[in-house]
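Asks: pasting the sequence and the predicted coordinates here, then a few questions.
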Amino acid sequence: MSYLVEQSIERLKYNHVRITPQRYAILEYLIDQDTHPTADEIYKALENDFPGMSVATIYNNLRLFTKMGLVKEMTFGDHCSRFDFVSNEHYHAICNQCGHVEDIYYPGLEDVEQVASDLTGYAVKSHRLEMFGLCPDCQKK
């Protein structure tokens, strides 16, 4: 079991959330993937291991993980939510053509919320940064 899975399981237990095999598998899948999967993609990846599991089970667990801050739900205007395990603050580059999402870690933006608050007077609670363009594979086509 990876450290992130173990840490997340402990957080769930601390909050009195029962650890079911499906819940464990969904969490582990999200941690292992860097593809920012949709609920349907998670379902398809796990359906052979859990034939009785429904798409609703995936959505319910994703809602729980999002509420607990383990996962972020991302929408990029394609009417399809993607889910990202929250290990540390990062940003995203999204391909306009194929939809591939790439994580970007840029520590220079750590204080952006404070700067925005200082400049605007807003009580900034969160932020997100997304860049759109063509991924290397789509550029070759």
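Replies: Now that the structure is in, tell me what you want to look at. Numbers count the residues shown, from 1 in each chain.
Asks: make it CA atoms for all contacts and neighbour counts henceforth
Replies: Noted.
Asks: neighbours of R128, how many?
Replies: Residues near R128, counting by other C-alpha atoms under 10 Å, number 9.
Asks: my bad, should have said A93
Replies: For A93, the count of nearby residues is 18 (other C-alpha under 10 Å).
Asks: so it is in which element?
Replies: Taking DSSP states H and E as the criterion, A93 maps to strand 91-95.
Asks: which strands and helices sit next to the first helix or strand past that strand going along the chain?
Replies: Per DSSP H and E, the first helix or strand lying C-terminal to strand 91-95 is strand 101-104. Here strand 101-104 is seen to pack against strand 91-95 when contacts are counted using 3 or more C-alpha pairs under 8 Å, 6 or more residues apart in numbering; DSSP states H and E.
Asks: second structure for comparison follows:
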Amino acid sequence: MESKVEHAVDQLKSGGIRLTPQRYAILQYLIKSFTHPTADDIYRALSPQYPSLSVATVYNNLKVFVDAGLVRELTYGDDSSRFDADMSDHYHVTCTNCGTIVDLDYPPVKEVERAAASLTGFSVLGHRLEIYGLCPTCKGMHS
């Protein structure tokens, strides 16, 4: 896990981005998190250790990480973006009740991209598959 953090730090430094303690803490939190947190989640988790941290600082740093290609912003129609430091091609499943997002360990469906390119003449850059349902906790509450 530390090697992922150190690799990300090296990538930022090589891009000329200064690494403040707050920036490092946000990056480390994202890389170690599997919950796809919102900026507010990150702020609430880190503000006890960093009293001068603001929500605006978290948002600004998330933008830096997204622009640097270290973090993916997930916008699935709700009011809060979530952030994922796993930049590999993968899908997500979202709970329509509580908003939990989990990774789906399933190989990306590349034939969809090939078919889209072939049928439309587009140069396909990628795709997004959205899967919705009730997580196990919410499913138990609705049974």
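Replies: Received the coordinates, thanks. Please read all numbers here as calculations on a predicted model, not as lab measurements.
Asks: before we move on, the earlier item: ok, residues contacting the strand holding A93 of structure 1?
Replies: 100-106, 128-135 (C-alpha atoms under 8 Å, 6 or more residues apart in numbering).
Asks: give me the most central residue, structure 1.
Replies: D84 (1.0 Å; C-alpha atoms, centre = their mean).
Asks: of the contacts of strand 91-95 of structure 1, keep whichever come out buried.
Replies: Using 16 or more other C-alpha atoms under 10 Å as the burial test, these include H100, V101, E102, D103, L134, C135 as buried.
Asks: and those, which two are furthest apart?
Replies: With distances taken as C-alpha to C-alpha, the most widely separated pair in those is D103 and L134, at 14.4 Å.
Asks: which parts of the strand holding A93 of structure 1 are buried?
Replies: Going by 16+ other C-alpha under 10 Å, strand 91-95 of structure 1 has these buried residues: Y91, H92, A93, I94, C95.
Asks: ok, stretch 57-74 of structure 1 next?
Replies: Buried, per 16+ other C-alpha under 10 Å, within stretch 57-74 of structure 1: 57-59, 61-62, 64-66, 70-74.
Asks: which residues of structure 2 fall in strands?
Replies: Ranges of strands in structure 2, per DSSP state E, are 72-74, 82-84, 91-95, 101-104, 130-133.
Asks: sorry, back to before: superpose on structure 2 and give me the mean offset of the strand holding A93 of structure 1.
Replies: Once the two models are superposed, strand 91-95 of structure 1 sits on average 0.5 Å from its counterpart in structure 2 (mean C-alpha distance after the TM-score superposition for structure 1).
Asks: centre of the chain to that strand, how far?
Replies: Distance of strand 91-95 of structure 1 from the chain centroid (C-alpha atoms, centre = their mean, to the nearest Å) equals 13 Å.
Asks: next one: stretch 88-97 of structure 1
Replies: Distance of stretch 88-97 of structure 1 from the chain centroid (C-alpha atoms, centre = their mean) equals 11 Å.
Asks: quick one: S52 of structure 2 from L46 of structure 2, how far?
Replies: For S52 of structure 2, the distance to L46 of structure 2 equals 10 Å [C-alpha to C-alpha, to the nearest Å].
Asks: neighbour count: those two, which is higher?
Replies: The neighbour comparison of S52 of structure 2 against L46 (other C-alpha under 10 Å) goes to L46, with 18 against 9.
Asks: what about that one, distance to D89 of structure 2?
Replies: Distance from L46 of structure 2 to D89 of structure 2, by C-alpha to C-alpha: 28 Å.
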